[in-house]
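here you go, sequence then predicted model.
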Amino acid sequence: MNRNQFRTLAAAFALSAATVAITGTPAANAQDQPQPIASLDLSRYLGTWYQLAAMPQYFNLVCARDTRAEYALDPQGDVSVHNSCTTWAGGPNEIRGTATVTDPVTNAQLHVSFPGVPTQESRYGAPNYIVTALGDNYSWALVTDPNRLSGFVLSRTPSLDPAQWNDIRAAITRAGENTCLYLTSPTTGGLDALAPLCAV
């Protein structure tokens, strides 16, 4: 990451933090966990997803653009996870893991693990991946965790229209999260800048 790229990322973080300080967080009972959708058809959820926005996490700071997740059934009946992106240096970055359903009633709560990643090595455990909203025909998905410390806007396509973005912002608020904590993810064919989602 060069100096200009670092400044861009730092400015986006600063704007996100400043906006939160001004607007505050949505009214939500902090004791309540985000609610999963009523039913997730896992077979329809498999395939490729583009990350179009996310709460910054230490493990994705290396990613400059084109972050994707590919889900498929593995031989054990769980979900194989292949996350990839383009780094600030222009090279590829990837990690592979496994997602296991922890909520057979809805199928919308899973435990995602990545071998070799501290705190995420165990294949089985408590849910850390909750699908809280889905677009029509599984066109987009909103994912968070029980503590609302992470959040991801995933899409089947590299871009979404304004109406879809409005639906996503509303879904983030319903999940008890703040849209200003989400930064857009630069994607070829989609948005090309880092910015708080509340300002886009």
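Perfect, I can see it now.

switch to C-alpha atoms for all contacts and neighbour counts from now on
Will do.

how close does His36 get to Val105?
Wrong residue type there; residue 36 is Pro, not His. 10 Å (C-alpha to C-alpha, to the nearest Å).

neighbour-wise, which of the two wins?
Pro36 (22 against 11; other C-alpha atoms under 10 Å).

any idea how far Glu94 is from the more buried one?
Relative to Glu94, Pro36 is positioned 27 Å away (C-alpha to C-alpha).

which residues does the residue nearest the centre of the chain contact?
Centroid-nearest residue in the chain: Phe152, 1.5 Å away (criterion: C-alpha atoms, centre = their mean). Phe152 makes contact with 51-55, 142-144, 182, according to C-alpha atoms under 8 Å, 6 or more residues apart in numbering.

doesn't Trp165 lie inside a helix?
Yes: according to DSSP: H, G, I helix; E, B strand; the rest coil, Trp165 belongs to a helix.

count of neighbours near it?
By other C-alpha under 10 Å, the residues close to Trp165 number 16.

also Cys180?
Cys180, neighbours per other C-alpha under 10 Å, totals 25.

thought Ala21 was touching it, still the case?
No: taking contacts as C-alpha atoms under 8 Å, Cys180 lies outside contact range of Ala21: 9.9 Å.

mind giving me the packing neighbours of the helix or strand hosting His111?
Assessed by DSSP states H and E, His111 sits inside strand 109-113. Using 3 or more C-alpha pairs under 8 Å, 6 or more residues apart in numbering; DSSP states H and E, the elements in contact with strand 109-113 are strand 92-101, strand 129-134.

tell me what angle the last one forms with strand 92-101.
Here strand 129-134 runs at 90 degrees with respect to strand 92-101, directions being taken by axes from the mean of the first three to the mean of the last three C-alpha atoms, to 10 degrees.

tell me the first helix or strand C-terminal of strand 129-134.
Downstream of strand 129-134 (by DSSP H and E), the next one is strand 140-144.

could you give the angle of that next one to strand 129-134?
140 degrees.

structure B:
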Amino acid sequence: MKPHLFAALLATTALPALAAPPLAIERFEPARFTGTWYEIAKYPDWSQRHCVSETSAQFSLTEQNTLTVVRRCRTDAGDIEEKQGLARPLGGAASPRMEATFAAPWLQLLPAVWHDYWIVDIDAHYQLAAVSDPQRKSLWLLSRTPHPDDFSYQALLGRLTALGFDITKLTATAQP
């Protein structure tokens, strides 16, 4: 391949990555993230394919600076499904870049069961948050209440659009 063609190809593949804003938030306080969060919207996700409504997550901080999570949802069969999970920071204890798993503890030794869980947006009062991965393939919008106020929700959508997310892919999560 000619050098100038190679340089042009390299530039066209690298520029989108350089143009994308930084993804994870700069400052994160894990203790403030603990408690109940309601899923208000998400990109469709195979791991939650049976969840049709009432999805929530209860986070607790451990002494090892990991977050335990209990995810609950109402399934398409009408039952409440509950899964136990774990989110651990990548880097320091207050890193917004985490990896999470809902695999059984004995499987957690396998790297393949861990998935990126990055806090990409959170308001100053820790009432609305967005979680994704570095490639922007997943997205969950979380709220401390089942029905956040529309102004705050629209502001979150605007910030996510500025971060390069396709908000048209979001599906709303029915909450009671």
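Done, it's in. This structure is a prediction, so every number in the text was calculated from the model and none was measured.

TM-score for the pair, please.
TM-score of the superposed chains, computed with TM-score structural alignment, normalised by the length of structure 2, equals 0.80; 159 aligned residues with a C-alpha RMSD of 2.5 Å.

closest one of the contacts of Phe152 of structure 1 to Ala133 of structure 1?
Ala133 of structure 1 lies nearest to Leu142 out of the contacts of Phe152 of structure 1, by C-alpha to C-alpha, at 5.1 Å.

how about the closest one, what's its match in structure 2?
With TM-score structural alignment defining the correspondence, Leu142 of structure 1 maps onto Ala130 in structure 2.

Val79 of structure 1 too?
Looking across to structure 2 (by TM-score structural alignment), Val79 of structure 1 lines up with Leu67.

before we move on, what about Ile168 of structure 1?
In structure 2, Ile168 of structure 1 lands on Leu156 (TM-score structural alignment).

state the helix or strand in which its match lies.
Following DSSP H and E, the helix or strand that holds Leu156 of structure 2 is helix 150-162.

how much does that helix stray from structure 1?
In this overlay with structure 1, the average offset of helix 150-162 of structure 2 from its partner residues is 1.3 Å by mean C-alpha distance after the TM-score superposition for structure 1.

so what angle separates the directions of that helix and strand 128-132?
30 degrees.

give the buried residues for helix 150-162 of structure 2.
153, 156-157, 160 (16 or more other C-alpha atoms under 10 Å).

off-centre distance for it?
When distances are taken as C-alpha atoms, centre = their mean, to the nearest Å, helix 150-162 of structure 2 is centred 15 Å away from the chain's centroid.

what's the answer for stretch 171-190 of structure 1, then?
Distance of stretch 171-190 of structure 1 from the chain centroid (C-alpha atoms, centre = their mean) equals 8 Å.

likewise for stretch 74-85 of structure 1?
Distance, stretch centre to chain centre, for stretch 74-85 of structure 1: 16 Å (C-alpha atoms, centre = their mean).

ok, now how distant is Cys63 of structure 1 from Ala11 of structure 1?
According to C-alpha to C-alpha, Cys63 of structure 1 stands 16 Å off from Ala11 of structure 1.

and those two? Which one has more around it.
With neighbours defined as other C-alpha under 10 Å, Cys63 of structure 1 and Ala11 compare such that Cys63 has more, 22 against 14.

what lines up with that one in structure 2?
In structure 2, the residue equivalent to Cys63 of structure 1 is Cys51, according to TM-score structural alignment.

that match touches Gly78, doesn't it?
No: Cys51 of structure 2 sits out of contact with Gly78 when judged by C-alpha under 8 Å, with a separation of 9.4 Å.

list the residues that contact the alignment partner in structure 1 of Pro96 of structure 2.
When structure 1 is aligned by TM-score structural alignment, Pro96 of structure 2 is paired with Ala108. Counting by C-alpha under 8 Å, 6+ apart, Ala108 of structure 1 makes contact with 36-40, 101, 130-132.

mind doing that once more with 6 Å?
Residues in contact with Ala108 of structure 1, defined by C-alpha atoms under 6 Å, 6 or more residues apart in numbering, are 36, 40, 130-131.

what is the longest helix of structure 1 by residue count?
Longest helix in structure 1, counting residues (DSSP state H): helix 3-23.

so where in structure 2 does it end up aligned?
So helix 3-23 of structure 1 sits over no part of structure 2, by TM-score structural alignment.

show me what Val120 of structure 2 lines up with in structure 1.
Counting by TM-score structural alignment, Val120 of structure 2 corresponds to Thr132 in structure 1.

what do you get for Gly35 of structure 2?
Aligned counterpart of Gly35 of structure 2 in structure 1: Gly47 (TM-score structural alignment).

that match: how many residues sit nearby?
Around Gly47 of structure 1 there are 13 residues (other C-alpha under 10 Å).

how about Pro75 of structure 1?
Count around Pro75 of structure 1 with other C-alpha under 10 Å applied: 8.

distance check, it against Asp103 of structure 1.
20 Å.

give the buried residues for stretch 103-114 of structure 1.
Judged by neighbour count (16+ other C-alpha under 10 Å), stretch 103-114 of structure 1 contains these buried residues: 106-114.

nope, stretch 177-193 of structure 1 is what I was after
177-187, 191, 193.
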